[in-house]
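Enquirer: model this:
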Amino acid sequence: MVEHRALHSAITLPDGRVLAAGGFTHSAELYNPATGTWNATGQASMARSYHTATLLPSGQVLFTGGSSSGLGATTELYDPTTGSWRTTNNMSTSRRSHTAAVLPSGRVLVTGGIDASGNPLASAELYDPATGSWSAAGSLASARSRHVAVVLASGRVLVTGGTGASGNSLASAELYDPATGSWTSTGGLRVGRAQPAAALLPSGKVLVLGGLDSADNSLASAELYDPATGSWQPTGDMLHRRSQHHALLLPSGQVLATGGYDPWFGILASTESYDPATGTWSASASMVERRYRHALTLLADGRVLVTGGHGPGNQLVRAELYDPDAGTWVSAASLATPRYRHTANRLPDGQVLVTGGFGDSGPLASSERLAPSSGAWSAAGNMSTPRYAHTATLLPSGKLLIAGGLAASSLRSVEQYDPLTGTWTSTGDMLLPRHYHTATLLADGRVLVAGGNESSRLAELYDPATRVWTGAGNMLTARRYHAATLLPDGRVLVSGGYGVSQTGQPATPLHSVEVYDPATGFWSAPYSMRMGTPRLDHTATLLPDGRVLVAGGYGSPGVGQSARVLETAEIYNPSTGSWMPTRAMLAPHRNHTATLLADGRVLVAGGTDEAGMQTSAELYDPATSTWTPTPCMTLQRRYHTATVLPSGRVLAIGGEQDFNPRASTERYHP
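Expert: Here you go, the predicted structure:
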């Protein structure tokens, strides 16, 4: 965030952005999950804390009351469409540490709180967004502040807990019925608690957790309210005692409890999750910073944004993101057309374009485009030529270059996709037909295409400025099913593949590697640069330190041994021009994907082993040269693609199982 904040509000707007406001300051700011950035958005008329912020059906946000000289009854509206603030009619009573709940009618029920003299309130009032006016809504049986209010599935509002007139923690609970405008008592909590947290569960029950007892001791206990019976039952205790914490219902139906204060441990960074099916709590990943009096907001993609709060000694400015699905695969929206041996590229605006591939009836010309913000796929037009086993290269202009591939035969044709217009246009043909070749974007914006032709070793260069192809010299070995990696110094490393004899007959998996230097236009391949294991259908991933990780594929692991799917991996060091073995993968992989994550690890997923299709996935850590297991994909797939989304998650798209193309996709959450 830009400002340090505590006792502020944070609320998700209809467009997915998050508005953070107040916390002893007039300022407000917006968080954009798509870009991960914060931007100022005007100033409220008052600096507020201990206030409420409520999203209205119109998309505007209503701010009420709070703690600051003379503003306890004031209210104002924020309009996300204009980024502007305006005052609206005052409440009848000054209040802070109150609650505000949106009723099914769209009106807002405000209950309790502390008045200007420091006394708890029993009064309640209703705000009508249609008229901007306030009206009385009866009185609670017990004056209270620092309580919770939850709208039930029936539309009634449960108010429970809080601090009473004598300063004690309340166990009583009451229900407001909007249909009659009346309050009635309901079963009380088993333990009086002030400043608890609460969440409405999918079952319709209400979970109330933690808080302070009348002796100001933080509580670990939790209990469930059943609207059908009006009674409370105990459920599992939290792992930590917490007060001034926050809780949030996750899309999975579990409840996340974060931070707070524990007299034994002080301010907490720990988090934990409640499973309603078992009534138990389990530890979740800790926050980066210890905090209480913070805010929790659920983002549209299921992640949780944690903002502000008090840390040791001061208010906090840092925000954090929690991913409940971290380290897991989650099913995502399916393609319109099943496909494998397609391409997938992330466009400059963060969308993902999938092109071609092999479908139910053969090679495909169709393309589809994913908007990560909505998770929806849409048609992106057809190429002029159906193709699979082609290449797709994102050019500096933002256009996508599609080259070669297979249809009825190997293709020379090339076409471009313009994301700004959503149109396809043909461009100059390659010098040779190619499939299972590689295409590498060079530092100067040209594209190097290598291999993929049985009868020629010629490589070629595409210049986007002239749309002309020119020869790039002869490779030392004709090959396909190889890998090509752009090195930090601008050269291109080509590794392994299937050797092709000049008579067109397939040879064997290759040890050899060669390097193309754009500065000289020459290929070189010292014998000392040979890989330790001949391989094809492998992956080659540039690591953050400039080395290249080659993993898996198909080949012979040793002299005199039969070729098989490989679990071996090795590292190429460009500074020495040498290869060194690294630890073997936990399982063999061929026709898999290898994806560099934001933290520098490499995710290997899917493909085949000697027994057939697999779902296994694993992570390579360059710092320790070790592989560790990570959860399996939800489905078996090979010849799929894996694309890093703007959020840092990895989207696996399509693929094939038993020669049947898949339309399904799934996301990996690192």
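
Enquirer: alpha carbons only for contacts and neighbour counts from here, please
Expert: Noted.

Enquirer: so what's the closest residue to residue 592 other than its chain neighbours up against?
Expert: Once flanking residues are discounted, residue 592 sits nearest to residue 607: 4.0 Å by C-alpha to C-alpha, 6 or more residues apart in numbering. Taking C-alpha atoms under 8 Å, 6 or more residues apart in numbering, we find residue 607 in contact with 589-593, 613-615, 636-639.

Enquirer: of these, closest to residue 446?
Expert: The closest of the contacts of residue 607 to residue 446 turns out to be residue 593 (C-alpha to C-alpha; 25.2 Å).

Enquirer: so how many other residues sit close to the closest one?
Expert: If you count neighbours by other C-alpha atoms under 10 Å, residue 593 ends up with 26.

Enquirer: do you know how far the nearest residue to residue 434 once chain neighbours are set aside is from residue 522?
Expert: Closest residue to residue 434 apart from its sequence neighbours, by C-alpha to C-alpha, 6+ apart: residue 452 at 4.7 Å. To residue 522, residue 452 is 19 Å away according to C-alpha to C-alpha, to the nearest Å.

Enquirer: these two: which is more packed in?
Expert: More crowded of residue 452 and residue 522, by other C-alpha under 10 Å: residue 452, with 30 against 13.

Enquirer: who's in contact with the more buried one?
Expert: Contact analysis of residue 452 by C-alpha under 8 Å, 6+ apart lists 434-438, 478-481.

Enquirer: so it: helix, strand or coil?
Expert: At residue 452, secondary structure determined by DSSP: H, G, I helix; E, B strand; the rest coil is coil.

Enquirer: gap between it and residue 43?
Expert: 60 Å.

Enquirer: would you do the same for the sequence below? I want to compare the two.
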Amino acid sequence: MEHLRLVAALSSLLVGTLPAVASAAPVLQAPMDPARAQHVAEYFPGLGVVVTGGFVATGAARSAARFDAAADAWTPLTAAPVDLWDADAVRLADGRWLALDASVGVVYDPSADVWLDVPALAGTHREQTTLGLLPDGDVLIVGGLQSPKTSLRFDPGTGTLADVRPLAEARSSPTVTALADGRVLAAGGWRWGYLVAWDSEIQEPLASAERYDPETDTWTAAAAMATPRERHAATLLTSGEVLVSGGHSIDVALEQDPFLVTASAERYDPVSDSWAPAAALHEARFDHTATRLPSGKVLVAGGRGAGGVLGSVEVYDPASDTWTLLPPMSTPRWLHTATYVPGYGVVIAGGTSGSITSPLSSVELYPLGQAEAGAACSIDDECVSDACVAGACGPDDSGGDGGPFDCAADRANTWPDGIGTLGLVGLGLCGLRRGRRLTASRR
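Expert: The predicted model follows:
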């Protein structure tokens, strides 16, 4: 036991002597032209991050562009055939991209830079709807302002729309998450309600949830969340659970002002059909983005809080049930997009710091997998070594030179019986990194 304490102490001492560098911060990238908010974005290998739609200075947009992270440059693409306003989008099983707003639907083929109208989706009038992809490649279109108690099933292969499927409960703007078992979870959103204290109709945030089974083609009520929420975020974790974070909520006991922003988070287990509390966000927020990283962690950025638009960014670790604050964005924003680009990190584009009529052109990159040994870090994902220890990236132990701190030598059991102080320190660092890698492999 004394040997273990000595290893830990010496390891901490060595890490503490690494160069002091300011914590890794977002890097400004080439701005978008035009500036846009409430747009949609998707990453396509070999092409980059494609954005389209949203609000620009002249109104709703149909223009499209791609961002090349390697060149830090934007290139115009073929414009969509129609303006896209407050759209939702989903990557199709065949590699194409479907975008749908209140009245039109379009499909983008990235291999040919071609957009196609989807006549079957024209005039469906499903503002504030949400899309989900089914195992057979069909798209589920859930809820909406005009038809809040129905869903549609669209076949992108044939371009046909099947009959309406009733939801268990009316809801607009729910989160929709495709589960590992092929079902789809719809959680929260809002419905029209009545608040006695105000003697008024209100948009009431919902705690209820339901699941769609594509085999039976039916919706069934699921366990309800502990907290009503709309304009929250939902993310499928590598465990198969669903993380919901933040949102605009309501507490009717607060009669004068029952609406509030929540920092709470919950995890849904589809096997047991149950919700469990998760660690709360550092900052209450709604209308934020949530991006799952390759490590399984979830990066949450921006949105709106009780005091206005937020610039804060935090990362959730499902293994430890903890949130870690990253350096904030240079510009607070909501109605933005946050897209993971392999080999580079998370690209945060556009949005607005105020009204939708004042869109942003700025773009920021949170680099991942780029920081070398000794660089400051907040999470493992930032480091080449995938090891952030005491605020600094550890050395890359993917190989070794056989030196006293070579983890490969440690694994080969070449440490002498009469191990010295340097050997203990090296062994401690190897143990720390090995423990982290084992933890990551279990996620």
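
Enquirer: out of the contacts of residue 607 of structure 1, which is nearest to residue 334 of structure 1?
Expert: Using C-alpha to C-alpha, residue 637 comes nearest to residue 334 of structure 1 of the contacts of residue 607 of structure 1, at 14.0 Å.

Enquirer: which non-adjacent residue is nearest the alignment partner in structure 2 of residue 463 of structure 1?
Expert: Aligning on TM-score structural alignment places residue 463 of structure 1 opposite residue 155 in structure 2. Excluding the flanking residues, the one nearest residue 155 of structure 2 by C-alpha to C-alpha, 6+ apart is residue 138, at 4.7 Å.

Enquirer: kindly report the same for residue 107 of structure 2.
Expert: Residue 107 of structure 2 sits nearest to residue 98 (C-alpha to C-alpha, 6+ apart), 4.5 Å away.

Enquirer: contacting residues around the one you found?
Expert: Contacts of residue 98 of structure 2 were listed using C-alpha under 8 Å, 6+ apart, and they are 89-92, 105-108.

Enquirer: now residue 248 of structure 2
Expert: Neighbours of residue 248 of structure 2 in contact, by C-alpha under 8 Å, 6+ apart: 205, 229-232, 259-262, 285-286.

Enquirer: counterpart of it in structure 1?
Expert: Residue 248 of structure 2 maps onto residue 554 in structure 1, by TM-score structural alignment.

Enquirer: separation between the residue nearest to its match when sequence neighbours are not counted and residue 605 of structure 1?
Expert: Excluding its sequence neighbours, the residue lying closest to residue 554 of structure 1 (C-alpha to C-alpha, 6+ apart) is residue 565, at 4.5 Å. Going from residue 565 of structure 1 to residue 605 of structure 1 by C-alpha to C-alpha gives 14 Å.

Enquirer: okay, these two: which has more neighbours?
Expert: Legend: neighbour count by other C-alpha under 10 Å for residue 565 of structure 1 and residue 605, higher for residue 605 (31 against 24).

Enquirer: my read: the more buried one touches residue 592, true?
Expert: Yes - the criterion here is C-alpha atoms under 8 Å, and residue 605 of structure 1 meets it with residue 592 at 5.8 Å.

Enquirer: can you pull out the strands in the stretch 1-150 of structure 2?
Expert: For the stretch 1-150 of structure 2, the strands defined by DSSP state E, counting those that start in this stretch cover 27-29, 40-44, 48-52, 55-56, 59-60, 64-68, 73-77, 88-91, 97-100, 105-109, 114-117, 130-133, 139-142, 150-155.

Enquirer: could I get the contacts of residue 452 of structure 1 as a markdown table with distance to residue 623 of structure 1 and neighbour count?
Expert: Listed next are these as a markdown table, based on distance: C-alpha to C-alpha, whole Å; neighbours: other C-alpha atoms under 10 Å:
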| residue | distance to residue 623 of structure 1 | neighbour count |
| --- | --- | --- |
| 434 | 38 | 27 |
| 435 | 36 | 25 |
| 436 | 32 | 24 |
| 437 | 32 | 25 |
| 438 | 29 | 27 |
| 478 | 35 | 23 |
| 479 | 32 | 31 |
| 480 | 32 | 24 |
| 481 | 29 | 23 |
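
Enquirer: tell me where structure 2 has helices.
Expert: In structure 2, the segments counted as helices under DSSP state H are 2-16, 407-411, 421-441.

Enquirer: between the ones you listed, which gets nearest to residue 268 of structure 2?
Expert: With C-alpha to C-alpha as the criterion, residue 268 of structure 2 lies closest to helix 421-441 of the helices of structure 2, at 21.0 Å.

Enquirer: what range in structure 1 does that closest one sit on?
Expert: Aligned using TM-score structural alignment, helix 421-441 of structure 2 spans no residues in structure 1.

Enquirer: sorry, back to before: what's the closest of the contacts of residue 98 of structure 2 to residue 294 of structure 2?
Expert: Using C-alpha to C-alpha, residue 91 comes nearest to residue 294 of structure 2 of the contacts of residue 98 of structure 2, at 17.7 Å.
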